[in-house]
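[1] Build me a structure from this.
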Amino acid sequence: MRTFVRVTERGSLSAVARDLGVGQSTITRHLYELEEAVGVPLLSRTTRRVTLTEEGSRYYANSVQILRMVDQAGEEVRSMREAPAGTIRISCTAAFGVLHLSRLIFAFQDRYHDISVDLSLTDERINLIQEGIDIAVRLGPLRDSSMKHRSLGQSRRLLAAAPGYLAAYGTPRVPQDLVGHEGIRMSNVAGSDTLALVGPGSERHVVSLGGRLRVDHGLAAREAFLAGRGIGAAHQWLIEDLLASGRLEVVLPDYSLQPVPLSMLIVPERSGVSRVRLLVDFLTRQIGDVPGIGKVRTLC
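    Here you go, the predicted structure:
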């Protein structure tokens, strides 16, 4: 089963043979014996590539879960006698991972020297089980009810722009002043063309935000703000250092934007592994110190 999973993921019998340091005939024999045992072809093999059959696709998904449970069982037994060790795979939205989560992981590894971390940065909502991920840190509403969920807080958002841009085009004093300004918008965030602001008297203002620039990555938006490309909404953790240094300014500081939930998803089968529990607890304690993130410790 392990050989089958490896071949599926690598797409090549010879590559798996090299990875394992065995002959290709051994890999072929493992696959033949597995297909004989289950009674159906799992892989379609040609001279150039290996692909899953329909039955193979279902068997692969189940195999990944089964092997992870087998590994977990062994890890839990070993953890009773040994210091925490092994690898944790964590996925995180890209900009937050670069600017903040990576530093927390460094601190975690300084405390637990035998734990390795595989950090994957992506803004896509990947399938955690299929990708072999243990933990995911995500911004926005959650849709995956099969995962364990821990709320990390609410991410505050601000309107911001570079002082040079505001000096050239004017500083908005009320929400309607935003009309006609260049906007920095996110193509992967629904509704980024519209700003919903709540005023000091709790009144709601909805304003359209136009402009010539649209990006799909938080770090690109950060650079656009710095370059004076316009006004836009940004998470406080994305630009806090730039605000503190005066390289950016808050626009309409008396008006607020709806915050965004920050959450952690944990694969249920991995939640009992000691090193995964340690990282989950560590991040829950520490992540509230990130600018603009409130501390929330509720386990759902």
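[2] CA atoms for contacts and neighbours, from now on please.
    Fine.
[3] Tell me the spacing between the nearest residue to P141 once chain neighbours are set aside and D118.
    The spatially closest residue to P141, leaving aside those adjacent along the chain, is P261, at 6.5 Å (C-alpha to C-alpha, 6 or more residues apart in numbering). In this view, P261 and D118 are 24 Å apart by C-alpha to C-alpha, to the nearest Å.
[4] All the helices of the stretch 51-200 of the chain, in order from the start?
    For the stretch 51-200 of the chain, applying DSSP state H, counting those that start in this stretch gives helices covering 54-79, 94-96, 102-111, 163-169.
[5] How about the contacts made by R45?
    Contact partners of R45, counting by C-alpha atoms under 8 Å, 6 or more residues apart in numbering, are T51.
[6] thinking again about what came up before, you'd agree the residue nearest to P141 is in a strand?
    Yes - assessed with DSSP: H, G, I helix; E, B strand; the rest coil, P261 lies in a strand.
[7] That one touches G153, doesn't it?
    Yes - using C-alpha atoms under 8 Å, P261 is in contact with G153, at 6.1 Å.
[8] Pick out whichever of the two has more residues nearby.
    Taking neighbours as other C-alpha atoms under 10 Å, P261 and G153 compare with G153 leading, 23 against 17.
[9] Was I right to think that one contacts L262?
    Yes - counting by C-alpha under 8 Å, G153 does reach L262; the two are 5.4 Å apart.
[10] now the host helix or strand of Q286, how far from the centre of its chain.
    Of the helices and strands defined by DSSP states H and E, Q286 is found in helix 274-286. Relative to its parent chain, helix 274-286 has a centroid offset of 16 Å by C-alpha atoms, centre = their mean, to the nearest Å.
[11] Could you also give me the structure for this next sequence, so I can compare it with the first?
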Amino acid sequence: MDRSFVSLEHTRSFVRVAERGSLSAVARELNVGQSTVSRHLQELEEAVGVPLLSRTTRRVTLTDEGSRYYENCLQILRLVEQAGDEARATRSAAAGTVRLSCTAAFGILHITRLIFAFQDRYPEIAVDLGLTDERIDLVREGVDIALRLAPLADSAMKLRALGHSHRILVANPDYLARRGTPTTPEALAGHEAIRMPNVAGSEVLILQAPDGTQHRVPFVGRFRANHGLAVREAVLAGRGIAAAHHWLVDDLMRSGRLVPLLADYTLPSVPLNMLIVPERAGIARVRLLIDELVAEISRLPGIRPTAT
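    Predicted coordinates for the structure are as follows:
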């Protein structure tokens, strides 16, 4: 390969392999054959004249030269993308793909509708929505923005606090007719709890009384699930009492299918944060979606915006 020629296609393949550590994963992402990705890397290394990647049977890693080359390639690709944004801005139309990761139940029940409205205003912007409750490496997974319900402190990402998610105790009226309605925190100990074992501390409820007194109550039951939508279905089916995010059950409470319990007591709220890959924050379509999410999420049930 002529050393004077390194295409953007070669550069993109190299950057994604460096970030994901797998040729096969990048081939699937780019919708090309693995042999194509391998050829891009081989031709790129021939063009620059030094080995950029170290390959083993399990993983591909950067060499020292590859690490320096990777940082420069990121700058080049960022400039190319921003140049395209500026060119498109002359016809007042943002375009391209934004990759968003979101906590699963929150994404299904609320964020999808926000995306639909966003795309109605910006029909040339595609949004790839990934749903997971697991912490992911945004750069490695090619994600631009992530929404997470948890305390976060990721120094490598731009963190924007969106607010806190208010939680409430809820139950099905039929369940309460069978088992009785608890009127004190201590009365919860005699009830079936529906909880998420993947949430730290979920086996104990901490409720604060109007006078500031805290009550710690064991919260155990026969049904546990690691997904918010499964908790929603279980409490709706009358399997017990759940400590649920307001946004998870707001529609069911408004219809009377679920009722709130111990309304004078409060549960600890959960921070709602947005993580942004710094290199992507300046891209027009990413900025537009960030602004949309910030404005609209604050309107969702039980979301208390962060004071500014």
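[12] Any idea what the TM-score is?
    The TM-score (TM-score structural alignment, normalised by the length of structure 1) is 0.86; 293 aligned residues with a C-alpha RMSD of 3.0 Å.
[13] before we move on, back to that, can I get the helices of the stretch 51-200 of structure 1 in a markdown table with distance to F4 of structure 1?
    Converted to a markdown table, those look like this (distance: least, C-alpha to C-alpha, whole Å):
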| stretch | distance to F4 of structure 1 |
| --- | --- |
| helix 54-79 | 8 |
| helix 94-96 | 31 |
| helix 102-111 | 32 |
| helix 163-169 | 57 |
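[14] Return the most buried member of the ones you listed.
    Counting by mean count of other C-alpha atoms under 10 Å, helix 94-96 has the highest mean neighbour count of the helices of the stretch 51-200 of structure 1, with a mean of 20.
[15] In structure 2, what stretch matches it?
    Mapped onto structure 2 using TM-score structural alignment, helix 94-96 of structure 1 spans residues 104-106.
[16] Check the offset of that stretch from the chain's centre.
    9 Å.
[17] So what does I168 of structure 2 match up with in structure 1?
    Aligning on TM-score structural alignment places I168 of structure 2 opposite L158 in structure 1.
[18] you'd agree its match is up against D254?
    No - between L158 of structure 1 and D254 there is no contact under C-alpha under 8 Å: 10.4 Å.
[19] related to what we said a few turns ago, what range in structure 2 does the helix holding Q286 of structure 1 sit on?
    Counting by TM-score structural alignment, helix 274-286 of structure 1 falls onto residues 284-296 of structure 2.
[20] mean distance, that stretch to its aligned residues in structure 1?
    Average distance, stretch 284-296 of structure 2 versus aligned residues of structure 1 after superposition (mean C-alpha distance after the TM-score superposition for structure 1): 1.1 Å.
[21] Pull out the buried positions in that stretch.
    By neighbour count with 16 or more other C-alpha atoms under 10 Å, stretch 284-296 of structure 2 contains the buried residues A284, R285, V286, R287, L288, L289, I290, L293, V294.
[22] Report the contact partners of L197 of structure 1.
    Going by C-alpha under 8 Å, 6+ apart, L197 of structure 1 touches P175, R204, H205, V206, Y255, S256, L257, Q258.
[23] now the spatially closest residue to A162 of structure 1 that is not a sequence neighbour: how far from A224 of structure 1?
    Excluding its sequence neighbours, the residue lying closest to A162 of structure 1 (C-alpha to C-alpha, 6+ apart) is L248, at 4.5 Å. Separation of L248 of structure 1 from A224 of structure 1 (C-alpha to C-alpha): 11 Å.
[24] out of these two, which sits in the more crowded spot?
    Each of L248 of structure 1 and A224 has its neighbours counted (other C-alpha under 10 Å); L248 has more, 23 against 20.
[25] thought the more buried one was touching F225?
    Yes - if you go by C-alpha under 8 Å, L248 of structure 1 and F225 touch, sitting 7.4 Å apart.
[26] when you align them, which residue in structure 2 goes with the residue nearest to A162 of structure 1?
    Aligned partner of L248 of structure 1 by TM-score structural alignment: L258.
[27] what do you get for G232 of structure 1?
    When structure 2 is aligned by TM-score structural alignment, the residue opposite G232 of structure 1 is A242.
[28] Report the secondary structure element holding that match.
    According to DSSP H and E, A242 of structure 2 maps onto strand 241-245.
[29] Against which helices or strands is that strand packed?
    In terms of contacts (3 or more C-alpha pairs under 8 Å, 6 or more residues apart in numbering; DSSP states H and E), strand 241-245 of structure 2 is packed against strand 167-171, strand 193-195, helix 228-236.
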